[in-house]
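Novice: just to be clear, the model below is a prediction. Sequence and coordinates:
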Amino acid sequence: MTSHPTAATNASAPGRLIYGCMGLGGSWDDAPYGPAEVDQAAAAIDAARHLGITLFDHADIYRRGKSEQVFGDVLAATPGLREQLLIQTKCGIRQAGDGLPGRYDFSAGHILASVNGSLQRLRTDYVDILLLHRPDPLTDVAELAGAVGRLMEEGKVRALGVSNMSAAQISHLQDRLETPIVANQLEMSLGKRAWVESTVLVNQDTGFDTGFPHGTLEHAATHGIELQAYGSLAQGLYSGRPSGTAADLATAGLVQALAQGWNTTAEAVVLGWLMRHPARISPVIGTSNPARIAACADAPRIAAEMSREAWYALWTEARGSAMP
């Protein structure tokens, strides 16, 4: 099997902006959504498309399935829209309920049922990329490979990715999969820096405290795996709600100063810092506010123009100490 051409597999290609749909669909409980939530989803989708965003990120658990469902409502109300978009969703997390604990599940039965449920809610016949959401320690890789192969043969999934996985975990899966893993979605931002700290803390005692598996970025670059960054705006820590530590406040000040000097927004600076890294990082924008989505438009330009000195200045300010 080969990956679908819509999936990013070229290691030399720059990152892209992705719209994350977790904020759509109303509450996180079982309460139904209404017309206001449909209008909110339509406005967010339109704002993202205005930026040139084509990839929309989902998971079967977001808002207990309502994020996918409200997105499907917008697709159904807009003939021809589905063909203009790329949709990815995730499976593998089972939430607590009916006396059972929250858990992870890569069994064939759960994967097949999860994807079929997502397709029904999204009102589409296929997803462009399916991400395996979090590692399941009980994974039977042969069983997993069989389920993925079946979904691809049926045309329900066109490419495969993972989320929250290390290089070793990806390699373990890839040994048995016939289709290449094309994406790995991780929490990465100027606020959550373990992914970049791990690269300079090799042979440093503090390196053991980062909690990020060293070599994961390098593995992605070597194998043409797109790195997708969730939480990429750091929940507005540097671009709208300055708070936290002295380092956080200083970083927010630097972000604002750079934004003014570059005639752009704080959001573009924060995302541009991620995209400046050569690992092809693609930020996932999670806000449902159209104005804040629009504020991200300049990120690719800022990434292309950001100097090494500015990039290191932001990192050093955020970490609150000099490079080791």
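Specialist: Nice, I can see it. Numbering: from 1, shown residues only.
Novice: CA atoms for contacts and neighbours, from now on please.
Specialist: Fine.
Novice: mind checking how far the residue nearest to residue 72 when sequence neighbours are not counted is from residue 54?
Specialist: The shortest distance from residue 72 to any non-neighbouring residue, by C-alpha to C-alpha, 6 or more residues apart in numbering, is to residue 122 (3.9 Å). Residue 122 is 16 Å from residue 54, where distance means C-alpha to C-alpha, to the nearest Å.
Novice: got another one to weigh against that:
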Amino acid sequence: MAPTMSYIQIEGIHLPVPQLILGSMMLNIENYDYSFGLLDAYYANGGNAIDLAKVYGPKPTRAVGEWMKVRGNRDRMILIGKGAHHDANGPRMKLEHMEEDLNLQLGWLDSDYFDIFMLHRDDPNTSVGYILESLEALLEAGLCRAIGVSNWSTARIQEANDYSAAHGLRGFVCNSPNLSLARAKEPRWLGCVSVDDAYANWHEQTQLPLLSWTSQAIGFFTGRYSPDLRDESDIVRVYYSEENWERYRRAATLADERGVNANHIALAYVLRQPFPTCALIGPNNLDELSSSMEALTVSLSPKEMLWLDLKTEHPN
């Protein structure tokens, strides 16, 4: 039996949100057949959420917009736009920057609104009051239906949502940091935030949905890397550590017992947290999409989750 999609709920979004959200950087309006093939397959598997961003450029967003126009399914899709990313001149956390990025992406998409608009980075020097008041103006204008953040600290999210509650504003309904079984030793990109134990504990306490980017750790669990293979500098810099190799070994051991592979276990680890999670996936072909779907069938007990993350010596 083919795996079926699973879903979470996000406040302000009228559709269930799939636990596998399709990334868009591999899509390209100039590669029409390839892009439509991936989008059709994802949709056929119950997927209805796509992650977009201004910094990804127009080609992925235009591919999604054209696909929705041809398929006539905009009202059945959940589209996430991201903006206010810093540029060479520094932070861009003014209302005019948010509005500019949002309108630019909507033009590429040929749509009137995003379901969720996320701030792609934080600027700690800008008050949460100003940020929330600015975003409320975009919500009131109907340009987006809910707001979230990517790569913010939990302290700033808490401060922002406390301000929203105190001032009758709509707060952040989701957060998108990096969460993966392999712990990042350092940020992959400037300003990126990865989940540590304290960060995860905050999400467990608040139950704020988490949408993880690079949830599969750049393929760390696929078997194509080893401690003595150091050709890809990014993955070596971010993920090569004895602790992560032990996580890989434990994932591979559990995978052998379950009849799956270590990458399935690593993705299931993200999806089985004690708070609502989704994983952003970027399959380059239909086989990779099918493999990600397979992770939805993998159950992990709380003890196995702790063991995979090196918190205990035994999985049971």
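Specialist: Nice, I can see it. All values reported here derive from a predicted model rather than from experimental measurement.
Novice: next, the TM-score between them, please.
Specialist: TM-score of the superposed chains, computed with TM-score structural alignment, normalised by the length of the second structure, equals 0.78; 281 aligned residues with a C-alpha RMSD of 3.0 Å.
Novice: higher neighbour count, residue 122 and residue 54 of the first structure?
Specialist: Per other C-alpha atoms under 10 Å, whichever of residue 122 of the first structure and residue 54 has more neighbours is residue 122, with 27 against 18.
Novice: that one pairs with which position in the second structure?
Specialist: Residue 122 of the first structure maps onto residue 109 in the second structure, with residues paired by TM-score structural alignment.
Novice: if I look at the corresponding residue of the first structure for residue 73 of the second structure, how far off is residue 64 of the first structure?
Specialist: Counting by TM-score structural alignment, residue 73 of the second structure corresponds to residue 81 in the first structure. For residue 81 of the first structure, the distance to residue 64 of the first structure equals 24 Å [C-alpha to C-alpha].
Novice: neighbour count for the two, which is higher?
Specialist: residue 64 (18 against 11).
Novice: and that one, how close does it get to residue 56 of the first structure?
Specialist: Distance of residue 64 of the first structure to residue 56 of the first structure, given as C-alpha to C-alpha: 17 Å.
Novice: strands of the first structure, residue ranges please.
Specialist: Along the first structure, counting by DSSP state E, strands occupy 18-20, 55-57, 86-91, 93-94, 103-104, 129-132, 160-163, 181-187, 226-230, 281-285.
Novice: from residue 8 of the second structure, how far off is residue 42 of the second structure?
Specialist: In this view, residue 42 of the second structure and residue 8 of the second structure are 17 Å apart by C-alpha to C-alpha.
Novice: one more: residue 129 of the second structure?
Specialist: The gap separating residue 129 of the second structure from residue 8 of the second structure is 29 Å, by C-alpha to C-alpha.
Novice: so between these two, which is more surrounded?
Specialist: More crowded of residue 129 of the second structure and residue 8, by other C-alpha under 10 Å: residue 129, with 16 against 13.
Novice: give the closest residue to that one in space, chain neighbours not counted.
Specialist: Distance criterion C-alpha to C-alpha, 6+ apart; nearest residue to residue 129 of the second structure, sequence neighbours excluded, is residue 163 at 6.6 Å.
Novice: would you mind measuring from the one you found to residue 125 of the second structure?
Specialist: 16 Å.
Novice: quick one: which of the two has more around it?
Specialist: Ranked by neighbour count (other C-alpha under 10 Å), residue 163 of the second structure and residue 125 place residue 163 first, with 18 against 8.
Novice: shouldn't the more buried one be in contact with residue 130?
Specialist: No: contact between residue 163 of the second structure and residue 130 fails when scored by C-alpha atoms under 8 Å: they sit 10.2 Å apart.
Novice: correct me, but residue 88 of the first structure touches residue 54?
Specialist: No: in this structure, residue 88 of the first structure is not within contact of residue 54 by C-alpha under 8 Å, at 10.7 Å.
Novice: can you count the residues close to whatever residue of the first structure lines up with residue 24 of the second structure?
Specialist: Correspondence of residue 24 of the second structure to the first structure, assessed by TM-score structural alignment: residue 21. The number of residues packed near residue 21 of the first structure is 26, by other C-alpha under 10 Å.
Novice: show me the contacts for residue 21 of the first structure.
Specialist: Contacts for residue 21 of the first structure (C-alpha atoms under 8 Å, 6 or more residues apart in numbering) come out as 56-58, 67-68, 286, 288.
Novice: of these, which is the nearest to residue 38 of the first structure?
Specialist: Proximity of those to residue 38 of the first structure (C-alpha to C-alpha) peaks at residue 67, which lies at 9.9 Å.
Novice: how much space separates the residue opposite the closest one in the second structure once aligned from residue 161 of the second structure?
Specialist: Using TM-score structural alignment, the partner of residue 67 of the first structure in the second structure is residue 60. Going from residue 60 of the second structure to residue 161 of the second structure by C-alpha to C-alpha gives 31 Å.
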